[in-house]
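need coordinates for the following:
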Amino acid sequence: MAPSREELLSLARGLSFEIPDHEIEDYEVLLARTEKTLETVAAMDGKQNVHFPQAADNPLGAWAWRFELSSKSPISNILQDKTFCLKDNICVAGVPCLLGTDTFRDWIPRTDATVVTRIIDAGGTITGKAVCENLSRGAVSSTAATGPVHNPYARGYSVGGSSSGTAAVVASGGTDMGLGCDQGGSIRIPAALTGLYGLKPTAGLVPYTGIASNDASLDYVGPITTTCLDNAVLLEAIAGADGLDDRSGPGIPSPKDVPRYSHLIRQSAAAGIEGLRIGVLKEGLPADIDPHVEKKFRDAVKVFEKLGASVQDVSVPLHAHGRGVYSVLSKMGNHMGMMGQATGRRQAMLTDLYEKKGFPYTPEVVSKMSVMSKDGLLAGEFAWQRYATVYPKAANIMRKLKDLYDGVLSSVDVIVMPTTLSPANRLPAVDAKPVVQMEAAKGMTENTCSFNATGHPALAMPIGFVPAKDDVSTKLPASMQVVGRWHDELTVLRVAYAWEQTINWKEF
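Got it, this is the predicted structure:
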């Protein structure tokens, strides 16, 4: 409502400004214009209807917080009319961030993550935050303080983690797309178990600024979507150096120089993938793989051959040891982050989160942690006290593994393997013993975690349904992982897009 004349004159008197009678109408016009501008700007990027979801509106337990955030004057329309959810370790200023935990409460970030700003600037609408595993640790959707997250295809089965809620929301149609964060497979595993496309980009391509991190050397943020094309579109919108995230090194483009992935893969559709070289990683199909997953994967690879691609077996023996080496990096690196002892960063830090965590931990805080976090604390402390020299050794081994993958990728265009070795497991009981809870993640990270350390882009893509391990009448999604050279997301997406355009994965 426009200010009254009395309000105008009162404002003026407070400034010792005596407005001549014959100019009052002019200043009323000018002040009305100012108010219009103020109202417009105030409405920009505003958070509306911020609330914790009721159980009836959250049947899968996947939503952490609901609100609506958009811009009335976006810079582009690449994400226009699309809705998004965010893993609940991604900061949105003024919206509580749960981080899946009750070890601390009422953390309300004071800043928006770079990826949040980019979605809004591209015309997207964010409609809420999605549950993540407790302190973003774990590959089973059972540890969040708000309760388990259920698989949309079979209640009582896991969605994986730690971006569990994002996958469940997107797979169930709650939003068009979502963002997850990945420290060992936490984008790709939930995508794999719910029939979605989940991309862990090349190291540094998408800024992690404004996102709660456990170990900056291993974490990534990326898109989780129902189609390959949507994945490419969202990647376009969020990729590119922001000048703040020190993960962005040489070769990372500025936002204006990010490839138009969606346009390019559509453009390549006519040419197809004839002549592309696809390597099937021998060590990605170990003896303990679920036989139904292996068959579905091998059948999916045959589609590439029908499309004219050249398929060959490739071998990286060290891949079989990648999970063990990664676990050293992860548990020891995570330990430093969890204890508030990480140093050497050159990025914008979330000081308000450090204040909330309250170091050193009290017994009450530790008692509220998940088994995964407790195990991480114990294992990390033990490793640093007894095996301190193993961490640098593990880092060097991962450099060697990167070189070995690069060697294979010099002779093939992409490497493929199952994303997970099994379909979704049943959710463990709330009171399950620690070992049982930890074993619920078996088969999930074996093929994903190495690429967090080596930095290669890796995409999970759906390839059909397989029977649940404990109930053949229950059908759950299976997934293929496509891994490419550094900075070659385009070829990874192109391969997946060609498969998607040929096959309806739900009928495969």
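
CA atoms for contacts and neighbours, from now on please.
OK.

what about the residue nearest the centre of the chain, which SS state?
The chain has G180 as the residue nearest its centroid, 1.7 Å off, counting by Cα atoms, centre = their mean. For G180, the reduced secondary structure class is strand; criterion used: DSSP: H, G, I helix; E, B strand; the rest coil.

the one 4 residues further on too?
Per three-state DSSP, the secondary structure class of G184 is coil.

look up the closest residue to it, ignoring the ones flanking it.
Among residues not flanking G184 along the chain, C449 sits closest, at 4.1 Å (Cα to Cα, 6 or more residues apart in numbering).

so who does the one you found touch?
With contact set as Cα atoms under 8 Å, 6 or more residues apart in numbering, C449 has these partners: Q183, G184, G185, G322, R323, Y326.

Y197: what's it in contact with?
When contacts are counted by Cα under 8 Å, 6+ apart, Y197 touches 188, 191, 223-228, 231, 459-462.

revised request: answer the last question for A395.
Taking Cα under 8 Å, 6+ apart, we find A395 in contact with L329.

name the helix or strand for the closest residue to L135 other than its chain neighbours, please.
Closest residue to L135 in three dimensions, ignoring its sequence neighbours and counting by Cα to Cα, 6+ apart: L99, at 5.3 Å. Per DSSP states H and E: L99 is located in neither a helix nor a strand.

here is a second sequence; please produce its structure as well for comparison:
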Amino acid sequence: MADNLFNAPAIQTPSIDKLRRLGEKFGIEMTEDELRDQQKHIKNSLKSYTFINQSPEPLPPIKYARTPGYQPAKDENKFNAWAWKTDIQGASDGKLKGKTFAIKDNIPVAGVPMRNGTNLMRGYIPEFDATVITRILDAGGCIKGKSVCENMCNSGSSFTSDSGPVLNPFDPQRSAGGSSSGSAVLVKTGEVDMALGADQGGSIRFPSCCNGIVGLKPTWSLVPYTGICTQECSLDHVGPMARTVFDCAMLLEVLAGYDDGLDSRQLKGYSPPMYSEMLTGDLSGVKIGILKEGFVECDANVESLVRKAAHSLTAAGASVEEVSMPQHLDGQLMVTIQHLYINISTGIHTWAAICLEGAYKNGIAEAGCGSGSKGFYPTSAVSALRKSLLTNSNDLSVCMKNVVLLGEYIKETNGLEFYCKAQNMCRILTQQYDNLLRTVDILVMPTIKFVAPLLPKQGATVDELLCSAMLCIVSNTGQFDATGHPALTINAGLHQDLPVGMMIVGRHYDDGLVLNTAHAFEKIRDKK
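Next up, the predicted model:
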């Protein structure tokens, strides 16, 4: 009896009626005998699933002791940026010794609750550390907790998390940026030294810009995404957020590098340089290109600050010129957001098709799996979200409901045809940026073309909420998630007492020059 229970199938054999209904869904007609034969072979195939179910699962190691921590009360969470507080001590020595960290709440930390901004994940506790967590702890860092992120990371603003809006320290009525909203606020307010963010469309750079800190989306795959909740595998980036370029470089130095095949996106055999040692501030011979199309529909004061910041780099030895790439911004579609008419770029169109369909396929249909490649898969997280979606899908945020409706509609009408074409177009877009970066070494443009917008008011309509959440996608960031070029935001100055970000973009794997350009500007800026 016990043996029979132990060997019970992981998945029950489907009935003849179930198989008939499945066939009808795809327009397949079969006789009773044909269905019975299919059932026989399916039953045999399902034995493999029982074997998998009964086998132990290899997981990344947990190397450092920790206690579960706690959810902070309002009096110790002024800007609602903390999702959970911990005190996980790493190695006794290392490059990050004495440094404290906040971890975006879509990045697993073993034994610590992870909600990814949604109540659908309430109660889920990962049993593994993401590789980036192990690397921080190995380098002597101390993890002080999980930072609030937007609901399933699907917002450029800071109001969609089920734990409530994250407030901007410069003006609590305004957006702190998203989706790594809490990480940016905790760094800005000094509650931690550094933080981790993730970026599929600008989610490190938006909040870093709105909070006046340094945020780097590294070259795609430079830092392993192992174990982290995915939106779209070809857009996934994880990277550092800090108050200084040096701290950003030091953290990248610790995070970057091959993960022994656990993240198949990575380039095997690539050895990252010591980024912190590249921060000389000397830009002699470096050509800076101010991207003309990056300023289209830009607020005049934002444009002035960014252009002034770019030209100041001549003091570090760089040459600065205006360059043009029409493909960055030559779309004809116009959208109305907060009464501003803004051109959507070809680059953003390409990114949007990949991101929106990827977010539906990976985030909803596959419950965060991101299938189709070798490496480590976060089985427990996928299982938790899948089960919750079956019973609580009405609890999805307004933004995620939009993803479901659009994604399912596109799936029914066209399948993945547009996703495939967008990925093919992305190769051309990447080549066009590469060609431009052969004429200059660095591209500069505004991170966001306006200052942090106001948060939506209580009782806002669905239209108003969606416009507020998606406002930042009309900026300059999503293109470089699609192409994978490294892109960093640094505070160029203030307008109306709100930060304005300058984005610095470089060649693939030239993150060191991007950081040194930012470091040179930081030195020039802070001398004033």
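
list the contacts of the residue nearest to L135 of the first structure.
L99 of the first structure makes contact with D88, N89, V131, C132, E133, N134, L135, S136 under the criterion Cα under 8 Å, 6+ apart.

what is the nearest of those residues to L350 of the first structure?
Sorting those by distance to L350 of the first structure puts N89 at the head of the list, at 11.4 Å, by Cα to Cα.

for the counterpart of that closest one in the second structure, the count of nearby residues, please.
Residue mapping for N89 of the first structure onto the second structure gives N106, with TM-score structural alignment as the criterion. The number of residues packed around N106 of the second structure, counting by other Cα atoms under 10 Å, is 25.

hmm, R115 and N106 of the second structure touching each other?
Yes: counting by Cα atoms under 8 Å, a contact exists between N106 of the second structure and R115, whose distance comes to 7.1 Å.

residue contacts, the residue nearest to I90 of the first structure when sequence neighbours are not counted?
Using Cα to Cα, 6+ apart and skipping the chain neighbours, the partner closest in space to I90 of the first structure is I211 (4.5 Å). Shown in contact with I211 of the first structure (Cα under 8 Å, 6+ apart): N89, I90, C91, A113.

what's the match for W351 of the second structure in the first structure?
Structural alignment places W351 of the second structure opposite Y326 in the first structure (criterion: TM-score structural alignment).

should've said S383 of the second structure
Under the alignment by TM-score structural alignment, S383 of the second structure pairs with E355 in the first structure.

next, its match: secondary structure please.
State at E355 of the first structure, reduced to three classes by three-state DSSP: helix.

what about it, distance to K129 of the first structure?
In this structure, E355 of the first structure lies at 22 Å from K129 of the first structure, with Cα to Cα, to the nearest Å as the measure.

out of those two, which sits in the busier spot?
K129 (31 against 11).

tell me which element the residue mapped onto G90 of the second structure from the first structure is part of?
Taking TM-score structural alignment as the criterion, the aligned counterpart of G90 of the second structure in the first structure is S71. Using DSSP H and E, S71 of the first structure sits in no helix or strand.

S71 of the first structure contacts I126, correct?
No: counting by Cα under 8 Å, S71 of the first structure sits too far from I126 to count as a contact (10.1 Å).

shared neighbours, those two?
Common neighbours of S71 of the first structure and I126 are listed as I120 (criterion: Cα under 8 Å, 6+ apart).

those two: who's more crowded?
I126 (24 against 20).

pretty sure the more buried one is in a strand, no?
Yes: according to three-state DSSP, the state of I126 of the first structure is that of a strand.

need the counterpart of it in the second structure.
For I126 of the first structure, the aligned position in the second structure is occupied by I143, per TM-score structural alignment.

that match and G90 of the second structure, how far apart?
With distances defined as Cα to Cα, the gap from I143 of the second structure to G90 of the second structure amounts to 8 Å.

number of nearby residues for E232 of the second structure?
Under the neighbour criterion other Cα under 10 Å, E232 of the second structure is assigned a count of 22.

in terms of helices and strands, where is it?
In this structure, E232 of the second structure sits in neither a helix nor a strand according to DSSP H and E.

ok, now P207 of the second structure?
Assigned by DSSP H and E, P207 of the second structure belongs to helix 205-211.

which bit of the first structure covers that helix?
By TM-score structural alignment, helix 205-211 of the second structure lines up with residues 188-194 in the first structure.

I would like the residues contacting that stretch, please.
With contacts defined as Cα under 8 Å, 6+ apart, stretch 188-194 of the first structure is touched by 139, 151-153, 158-164, 167-168, 171, 182, 197-200, 224, 419-420, 423-424, 444-445, 448, 459-462, 476-480.

kindly report the same for stretch 168-180 of the second structure.
By Cα under 8 Å, 6+ apart, the surrounding residues in contact with stretch 168-180 of the second structure are 79, 104, 147-150, 153-159, 166-167, 184-185, 188-189, 197-199, 203-204, 206-211, 452-455, 497-498.

go on, stretch 423-440 of the first structure?
Counting by Cα under 8 Å, 6+ apart, stretch 423-440 of the first structure makes contact with 140-142, 148, 156-160, 193, 290, 293, 371-372, 441, 466-469, 476-478, all of which sit outside it.

cool, stretch 508-522 of the second structure as well?
Taking Cα under 8 Å, 6+ apart as the criterion, the residues outside stretch 508-522 of the second structure that touch it are 218-219, 222, 245-246, 249, 273, 275, 278-283, 309, 312-313, 316, 442, 484-488, 490, 504-506.

now the residues you listed: which count as buried?
When burial is judged by neighbour count using 16 or more other Cα atoms under 10 Å, the buried members of the contacts of stretch 508-522 of the second structure are 218-219, 222, 245-246, 249, 273, 275, 278-279, 281-283, 309, 312-313, 316, 442, 484-488, 490, 504-506.
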